[in-house]
Each structure stands twice: as structure tokens, then as C-alpha cells.
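Student: output the structure for:
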Amino acid sequence: MLAFWEILRPFNCLMASAAAIIGLLIAMVQDMHAALIIAGAVFLITGAGNVINDYYDRQIDAINRPDRPIPSKRIRPQTAFYYSIALFAAGCILAGLAGQICLVIATFNSMLLFFYARNLKVTPILGNLSVSYLTGSTFLFGGAVAGLVGLLANQVPFGLSFLASMSREIAKDIEDMEGDRQGGARTLPILAGERAAAALA
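Tutor: Predicted structure coming up:
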């Protein structure tokens, strides 16, 4: 059972939940019930994204991170796939309790996380842009409890988070070049070179 917790990368999930709560506070919403709902939804959907990412990255992780639950054979690939789908569904249901805009964002982000893991990660720049948007969107999700006004109030933290995440994603691609190259990924450092990618980051 520990592997099912580990594959979520709970620290990352908690950080995303914290960002959503900050977005809620920026939107001037002080509602403990709403805070618990959005934190739970973000935790579940972020965890689902991590699980589906590990499912599609299992061959690359066997080189770059062999200790992760799937390459270390503590979770079967098919089990991880169904686990992620269940988490996505639970997160979207919870998001619906926070409002229609929250449900739209949660559904869109869930689909983007899935297609990122399956298709977009190996696409130069587009994959990095997807992750950067997803990271920043946690602020928007929290603000969405207050409607469009809450979304507008969170434009600055969204932008800052987007730029910081973009830099981090490119740096991670540089670190993972060996495994990505063997796995057939077409990341920016592989196509443009390590120096150019580092300069952009």
C-alpha cells in the first residue's frame, strides 16, 4: 500500500493544494469548507497526473529513476493506469462541489495531464508549456471559487508560477537527457543542445 501513496508524490500534491488555497485567499474567500474541497480536488488530480506520468514513463524511469514504484515492480503498470483514472474522476467530482468554473478547470487540467503524459511530454516546448500552465493554474483554480473576479485576482501569481515552472522543466529535461534520448523523447535540450536550453531556462 505504501507504493500507492509514494507514486502520488504526496509532497508535490500538498504544495499544489497549498497554492490553490493561496489563490482562494487572494480572491478574498475565507471559507474553510471551500478550502478543504479545493485542496482535496487539487491533491487528487495532481496525484493522478503523477501516476499517469509514471505509467507512460515506465521505460524511461527504468533508466533515470529505477526505484520508482512501477519500474521497481511494486505496482503493476495496468494497476497504475486504472488508479490514475479513479483519482482523476474523484478529483473532478470534488471540484464540482466548489462550483462550475472549478469543474471546468479540473476537467480541462485532467485531460491535459493525461495527454501530456501520453503525447505532449516528448514534444519540445509544448510539453514544458503544458506543465507550466498546470502549475500556475492551481492559483486560478482556488480563485475560481469566487468566479471570474477570483480568476482575474490571481493573474500575477499564475504568471510568476508559469515562468518559474518553465525554467524548472527545461532544467529537468537537461538532467534527464540520457534516459530521454534512449526513450525516444524529443525534448528541447536534445534538439537544441544543452547550452541553448540552459540559456533559455
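Student: when you work out contacts or count neighbours from here on, use the C-alpha atoms and nothing else.
Tutor: Will do.
Student: hey, where'd the helices end up in the chain?
Tutor: 2-6, 10-26, 32-56, 58-64, 77-96, 100-118, 126-143, 148-153, 155-175, 177-182, 188-192, 194-200 (DSSP state H).
Student: list of residues touching the last one?
Tutor: Identification of contacts with helix 194-200 by C-alpha atoms under 8 Å, 6 or more residues apart in numbering yields S167, I170, A171, I174, L188, P189.
Student: contacts only, for the closest residue to the second one other than its chain neighbours.
Tutor: Read that as I170. Distances taken as C-alpha to C-alpha, 6 or more residues apart in numbering place A201 nearest to I170, at 6.0 Å, with adjacent residues excluded. By C-alpha under 8 Å, 6+ apart, the residues touching A201 are M166, S167, R168, I170, A171.
Student: likewise for E169?
Tutor: N128, V131, S132.
Student: most neighbours, which of the contacts of A201?
Tutor: I170 (25 neighbours; other C-alpha atoms under 10 Å).
Student: wait, that one touches G193, no?
Tutor: No. Contact criterion C-alpha atoms under 8 Å: I170 and G193 do not qualify, at 11.5 Å.
Student: how many neighbouring residues does T79 have?
Tutor: T79 has 12 neighbouring residues, counting by other C-alpha under 10 Å.
Student: I misspoke; the intended subject was L200.
Tutor: 11.
Student: give me the distance between it and G23.
Tutor: Distance, L200 to G23, by C-alpha to C-alpha, to the nearest Å: 28 Å.
Student: follow-up on the earlier one: would you list the helices of the chain in a markdown table and tack on distance to I70?
Tutor: Listed next are those as a markdown table, based on distance: least, C-alpha to C-alpha, whole Å:
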| stretch | distance to I70 |
| --- | --- |
| helix 2-6 | 9 |
| helix 10-26 | 16 |
| helix 32-56 | 7 |
| helix 58-64 | 6 |
| helix 77-96 | 6 |
| helix 100-118 | 15 |
| helix 126-143 | 22 |
| helix 148-153 | 37 |
| helix 155-175 | 20 |
| helix 177-182 | 16 |
| helix 188-192 | 25 |
| helix 194-200 | 29 |
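Student: before we go on, could you also do this sequence so I can check it against the first one:
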Amino acid sequence: MGSSRLFAYLQLTRPANVVTAIADIWAGVAVAGAWAYITVGENSVSQEILLNLIWLSISTIGLYGGGVAFNDVFDAELDAIERPERPIPSGRVSKSSAAWMSFILLVIGVLAAAQVNLVSAGIALTVAVLAVLYDYWGKHQNLLGPINMGLCRTGNLLLGVSIAPELLSTFWPLGLIPLIFVAAITMISRGEVHGKNRNALYGGLTMYIVVILVIGAMPFVHGTAPWEVFPFLALLSYMIFPPLIKAIRSQNPKLIGKSVKAAVISLIIVNASLAAAFAGWQIGIIVLLLLPISLWLAKKFAVT
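Tutor: Predicted structure coming up:
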């Protein structure tokens, strides 16, 4: 009984998705150039940066887990009709218990970031507010909803960059990449229950292409060898385009759902591409190692 109850609480946090949020942090740390210190070896600086990486990873686990769990709290009545198998409508978790767990996770997220620096704490608090705003209000807005959701991921990437807060003023525009990618996923997911949203699917396809082109241009801007980044982008294309094209052709809600699931998991590949563009293919591979973990969890827990 205890293990099934724990499983229900874990379901609320979408564990496979949480791993994609860790990838945001690791990519942000790569943008900040901090992985070079971590991989150098045993010295006080590398140990301090590794500890900060761990704190920021814990922070994003709390922020993402709390944010998506609150989504189920606010959606309890709708889920009772559309997804009665979810933990709250099925009665496996009470709405009040889920709300408390969500709140505690968000607090942990902010407190963990505060162990790094105050800028990190401020970004974490902003992400927490944006997540709850999306759960309560944003997801019901056709235009602002996808932007709201994308801003949560923007904040998450910048939370990783904040390991070196002085670099935020230089690299904050990179936050537009997860903003566009996640806004595309959110647009596409609107048809997951009822289908018939071809315009949104085409819009999402266009936004995915923009993201790939922007990341593809980064090696030339940053001075990294293009061959270090392009294989990651090829993998990303392989993951997101075939299921989306099938969904566009059929308008079938199940295929739209599969397309959304593939894109959410592919956030890890987006982050691996970014990491490779700024820190080389080896760090890109380190971020990409999160992919099999997320795929394994996706078989056991719902992604959408």
C-alpha cells in the first residue's frame, strides 16, 4: 500500500520531465563555462562549482516537480472527466496533500538555489511564480499560455547560467531558445485530447525549425567546430519531426500526444546541443546521458 501511494505522488511530479529540467541546468552551466572547472580535477574551485551544480540540480527538481504537481491540483475537476486515472481524481492522492507537496517542493527549489547565490534564488523564485501562474491562469490563454510555459524553461536555463551570475547580462538572450521550443510544445499539446488543431501543429513545426537553425548557427558565432554540434541537431530532428508529421497528417489525438511526449523528452537533446556549442561535444554527451534515464522513466510515468 505504501509503495503504491508513493508511486501516485511520484506520478504527480512527472519524473521523466524532471530529468529534462536537470538538462536545462547542466546546459546553462555549460554556457557559463563552469564545466571546464568541474572536469579539471580535485581542487577547491572545482569542488565548489560541483557543489553548486548539485544545488542547482536539486533546485530544478523541486521547481519542476512542484510546478507540474500544482497543475494536477488546479486540473482536478477537469481530469476527473478527461483523465480519471490520474492520482487525484482516482482518489490515490487527496487534493490537499498534493497541494502541500507541490508547495513544499517549490520552497525546496528556491532554498536550494539560495545555497548558490542570491541571484540564483531570485531566478528560482521567479520560475516558481511563473509555474503556478501557468497552472492557474496561463494554460487557459491561447497566446500568453505558451509564452508563460516557455518562460518557465527560460528561467530554468538561466538558473544554470547563474552559477556565474555576472554572465547573465551577456547570455540572457539564449533563454529565447527554450522559450520558443516549449511554446511550440504547448501549442501542439492543445490538440492532445480532441485533435483538430492543424494550424497549431504547423506553427509548432515552424518554431522547431527556428530553434534548430539558431542552435546550428551558434558554433560559427562562438567559435566551436560545427561537427561538434550538428550530430546533436540531427538526433533532435530525428526525435521530433517524424511523430509531428504523422500528427499533422492524421490529426489523431493519440499521435499528437506521442508528438508532445517526444518533444518534451527531446528538450534534453536541445540542451545537449547548446552544451556542445559552448563547451564542446564531450559536455554535450554528458548532458545527453540524461536521455536514456528520461526515456526509461517515461515508460513508467506519464509525460503529459
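Student: returning to what we had before: nearest to P71 of structure 1, out of the helices of structure 1?
Tutor: P71 of structure 1 sits nearest to helix 58-64 of all the helices of structure 1, at 5.3 Å, using C-alpha to C-alpha.
Student: return the residue of structure 2 aligned against G49 of structure 1.
Tutor: In structure 2, G49 of structure 1 lines up with G67, judged by TM-score structural alignment.
Student: try D173 of structure 1
Tutor: Per TM-score structural alignment, D173 of structure 1 is aligned with R190.
Student: contacting residues for that match?
Tutor: By C-alpha under 8 Å, 6+ apart, the neighbours of R190 of structure 2 are N197.
Student: what of L188 of structure 1?
Tutor: P124, I125, I170, D173, A197.
Student: now do the counterpart of the last one in structure 2 against Y37 of structure 2, distance only.
Tutor: What that stands for is A197 of structure 1. Under the alignment (TM-score structural alignment), A197 of structure 1 maps onto A200 of structure 2. According to C-alpha to C-alpha, A200 of structure 2 and Y37 of structure 2 sit 43 Å apart.
Student: and these two? Which one has more around it.
Tutor: A200 (19 against 16).
Student: against L295 of structure 2, how distant is the aligned residue in structure 2 for R68 of structure 1?
Tutor: Under the alignment (TM-score structural alignment), R68 of structure 1 maps onto R86 of structure 2. Taking C-alpha to C-alpha as the criterion, R86 of structure 2 is separated from L295 of structure 2 by 20 Å.
Student: same deal with L274 of structure 2?
Tutor: 20 Å.
Student: ok, the two, which is more surrounded?
Tutor: Per other C-alpha under 10 Å, whichever of L274 of structure 2 and L295 has more neighbours is L274, with 31 against 18.
Student: quick check: the more buried one touching A217?
Tutor: No. Checked against C-alpha under 8 Å, the pair L274 of structure 2 and A217 is beyond contact range at 10.9 Å.
Student: tell me the contacts of the match of G49 of structure 1?
Tutor: T13, S102, L106, A128, A131, V132, D135.
Student: and if we set it to 10 Å?
Tutor: Residues near G67 of structure 2 by C-alpha atoms under 10 Å, 6 or more residues apart in numbering: 12-13, 61, 102-103, 105-106, 127-135, 152.
Student: and the contacts of L188 of structure 1 as a markdown table, adding distance to P157 of structure 1?
Tutor: Converted to a markdown table, those look like this (distance: C-alpha to C-alpha, whole Å):
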| residue | distance to P157 of structure 1 |
| --- | --- |
| P124 | 25 |
| I125 | 21 |
| I170 | 20 |
| D173 | 24 |
| A197 | 24 |
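Student: now, which of these sits nearest R76 of structure 1?
Tutor: Nearest member of those to R76 of structure 1, counting by C-alpha to C-alpha, is D173, at 26.0 Å.
Student: now the closest one: how far from K121 of structure 1?
Tutor: 10 Å.
Student: which residue in structure 1 lines up with Q115 of structure 2?
Tutor: Per TM-score structural alignment, Q115 of structure 2 is aligned with L97.
Student: for its match, grab the count of nearby residues.
Tutor: L97 of structure 1, neighbours per other C-alpha under 10 Å, totals 15.
Student: residues near the nearest residue to it once chain neighbours are set aside, how many?
Tutor: For L97 of structure 1, ignoring the flanking residues on the chain, the nearest one in space by C-alpha to C-alpha, 6+ apart is I37 at 7.3 Å. The local packing of I37 of structure 1 (other C-alpha under 10 Å) involves 20 other residues.
Student: one more: Q78 of structure 1?
Tutor: 10.
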